[in-house]
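Chemist: model the structure of this input:
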Amino acid sequence: MSFEPLAADFYSYADVLTDREREALARLRTWLETEVTPVIGGYWERAEFPMRLIAPLAEQGVLSYAWEETRPFENSAVFRGFVALELARVDASVGTFVGVQNGLATGSIAVAGSDEQRAEWIPKLASGEVLGAFGLTEPDSGSDSARGLRTTARRDGDEWVLNGAKRWIGNATFSDITIIWAKDEADGQVKGFIVPTSTPGYAATKIEGKISLRPVQNADIVLTDVRVPEGLRLQRANSFRDTAAVLRATRAEVAWSAVGTAIGAYEAALAYTKARVQFGKPIAAHQLIQDHLVKCLGNITASLGMVVRVSELQDRGLQRDEHSALAKAYATARMRETVAWAREACGGNGIVLEHRVARYFADAEALYSYEGTREMNTLIVGRAITGEAAFV
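Modeler: Model prediction:
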């Protein structure tokens, strides 16, 4: 299957991909546009997740590319970034599901699990046999998770007893396991646990009334004397530094998703303005509309250059926290501008799902906030460039 570069890839960044990577990307794009694009608006409106798409997503390889136990061929972080872009370009909620399943849940085990835990869980998560969630954020602890985590873990013989609450946990209404991060009462350090959601004392309740990423099933989780065997403690998670190692890679992937969301809005606006006729010609022929579209393309091009470089650094083992933090802060801010200009170019029709722009416009707000707000990511970068920590 031949790979056609996106028109929004104005500087042809996809040229860095190998032929095998382009072939896989072409298959994924065709599947997404055939199977997801026609139906996702309805799921978004109903706030339902398209569960029937999970098995085909796994068959496309998007849950397995990153891990040596399951990847079908050698691939780059740049390629995996383009996968995240393609997913979000069609729908950011589907992209978020993959980010949670593949990046956060599987990634926690890949980064902080023992060899035995990797061998047991990664293939099951990559195939979709087991669905995962990632429990870090709490009702009273989001940006200050490094210090303010309130969920506790207490060793009791060969078991750990977990108590606390989590909030905004994606996939958590249907996950089979949730990675729970909790503070060890004995040493005050953050540790990770693979918690089967069938464990007594574990309860997840869907968060209702969202205006962004509506198909994503975010949940409030309550943990009441949840007992987890020592064998399900992530054996290489000994402090929040290990949690941060998981977030380092996924934060860069959110930046890629932001570029994909911006591209989806731009493409929808471009198609609409070329078809919409006012004053005797398509509105795309008017100077002000072209100005909006070019500003969108400029934001996309600048952000795409940044995320490609961050992923190249990851491939070389040189990516640092501040690299992914800057990419996430910048790309999501430019995405927010882009979806607003795209919606404006579509006039009143830009607020209805029929023309797709409204979905990207709303979904951008969640991407702007999760995996670290813009302000928190600027503090990570600020600390790196000044040598001074401005955190409260």
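Chemist: from here on, just use CA atoms for contacts and neighbour counts.
Modeler: Fine.
Chemist: please spell out which residue in this structure sits farthest from the middle.
Modeler: Gly280 (42.5 Å; C-alpha atoms, centre = their mean).
Chemist: helices of the stretch 151-300 of the chain, start to end?
Modeler: Here the stretch 151-300 of the chain has its helices, by DSSP state H, counting those that start in this stretch, at 240-275, 287-315.
Chemist: just these: most buried one?
Modeler: Ranked by mean neighbour count, those are led by helix 240-275 with a mean of 25 (mean count of other C-alpha atoms under 10 Å).
Chemist: Proceed likewise with the subsequent sequence, for comparison:
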Amino acid sequence: MDAVTRSDAIGIDPYGFAAAHLSSDALSALSGLRRVLASDIVPAMAEAWETASMPDVVLEKLTALEGMRPPGMDAAEADSTLFSGFRNYVLAQADVSVATLYNAQSGLFRSSILHGGSAEQAAALDPDVRSFALSGAFALTEPDHGSDIAGGLATTARRDGDEWIIDGAKRWIGGAAAADVLVVFARDTADGEVKAFLVSTDAPGVRCDPMNGKIALRPMQNAHVTLQAVRVPESLRLQRVESWRDVARILRVMRSDVAWIATGLQAGALDAALRYVTQREQFGRPIGGFQLVQEKLARMLGNLTASLGLVVQLSAQQDAGHWADENSALAKMQTARLARETVALAREVAGGNGILLEHDIARFFADAEAVYSYEGTHEITSLIVGRALTGESAFI
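Modeler: This next block holds a predicted model:
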């Protein structure tokens, strides 16, 4: 792979996307992040995956990310979708659960407040969200409603004076058990529209039960959340979420984050596959010298590079002020689909050893299945794109 361009900032980058789009300060920040991930976090992830637990060191290092930003880094670039995307890409190369944990805070939770809260709410809460002083989780999906959540959302909110009473259940809520606050989406019984509330996890009536038995994203803790007559003051209702249209506006931002994660996991799988094929010998020579192995590696690199092109351009458009549901959906749909193929090829070149945690490939192989479905399944994202192409909605 000597002929394929690598950078200290993001690793394999044959078309030089990082250098072309980021400042030297941003590249330095990403390089520092990669070093911390390699030295302190990646060595712990195989055991974390085996035990289905998130090591304390992960959150300790993630909360220190602000300190990894060089003092001279431009604030606008630091807050840009493009820099955030490359950061998710680097995190996902290390481990998808690590990227998902960070994104649950910096993406899902923070985006909900920035795009769903009033200017006053965002200004008051964002500093603590950024520093992890206030941790949160995004509670939208329900036990009986995933892809049909727009019309099927069953959790209710009833106004009672200056308070709201929330009843219902949420499922697959990442990081809920360790969070201070949940962003709970509920249907207003008065007008039938979806509203959003900041609900303390220690409030009376809130219960978070861990979900066990997962075969993907095992270190990432997901919860089943029960809400029984939970009282929330009007001041903790996110003031700019008045309907599903406002929720969709928030989801549009999040899908681009997931597309970056789907791209980063491909880079992690390719790196793991390269390490394996250069060390593993069969028939008296490294298997990296076999034609069939090299063909698979080339396809993996092609998938990765195509995915990088998609997400870089998507984020550049968003930073320029152009946001489109169909563009975010297309990027998520395509990068997640390619990720499935890429991790399967990585598993193939490692043979039976590809399912062992010690070679790293197995983590990416399993986690690609979760990424393929979360934040918009392949089918749902395809229908968003199809609606834009034809002008006809195929949603039931």
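Chemist: what is the aligned counterpart of the residue farthest from the centre of structure 1 in structure 2?
Modeler: Alignment note (TM-score structural alignment): Gly280 of structure 1 maps to Gly284 of structure 2.
Chemist: what does Ala24 of structure 1 give?
Modeler: Using TM-score structural alignment to pair residues, one finds that Ala24 of structure 1 aligns to Ala29 in structure 2.
Chemist: cool, and Pro123 of structure 1?
Modeler: Aligned by TM-score structural alignment, Pro123 of structure 1 pairs with Pro127 of structure 2.
Chemist: just give me the neighbour total for Trp31 of structure 1.
Modeler: Trp31 of structure 1: 15 surrounding residues under other C-alpha atoms under 10 Å.
Chemist: mean per-residue distance, the helix or strand harbouring it to structure 2?
Modeler: Assessed by DSSP states H and E, Trp31 of structure 1 sits inside helix 19-31. Aligned to structure 2 and superposed, helix 19-31 of structure 1 gives a mean residue distance of 0.9 Å (mean C-alpha distance after the TM-score superposition for structure 1).
Chemist: stretch 250-270 of structure 1 too?
Modeler: Taking mean C-alpha distance after the TM-score superposition for structure 1, the mean distance separating stretch 250-270 of structure 1 from the aligned residues in structure 2 is 0.6 Å.
Chemist: rewinding a little: so how far is Gly347 of structure 1 from the residue farthest from the centre of structure 1?
Modeler: 17 Å (C-alpha to C-alpha, to the nearest Å).
Chemist: just Leu367 of structure 1 next, same as before
Modeler: 24 Å.
Chemist: and for His323 of structure 1?
Modeler: Taken as C-alpha to C-alpha, the span from His323 of structure 1 to Gly347 of structure 1 is 37 Å.
Chemist: who has more neighbours, these two?
Modeler: Shown here are His323 of structure 1 and Gly347; by other C-alpha under 10 Å, His323 has more neighbours (24 against 11).
Chemist: if I pick that one, what's in contact with it?
Modeler: 310, 381 (C-alpha atoms under 8 Å, 6 or more residues apart in numbering).
Chemist: does the match of Ala24 of structure 1 touch Leu65 like I think?
Modeler: No: here Ala29 of structure 2 lies out of contact with Leu65, judged by C-alpha atoms under 8 Å, at a distance of 9.1 Å.
Chemist: more neighbours: which of the two?
Modeler: With neighbours defined as other C-alpha under 10 Å, Ala29 of structure 2 and Leu65 compare such that Ala29 has more, 22 against 18.
Chemist: so who does the more buried one touch?
Modeler: By C-alpha under 8 Å, 6+ apart, the contact set of Ala29 of structure 2 is 9, 68-70.
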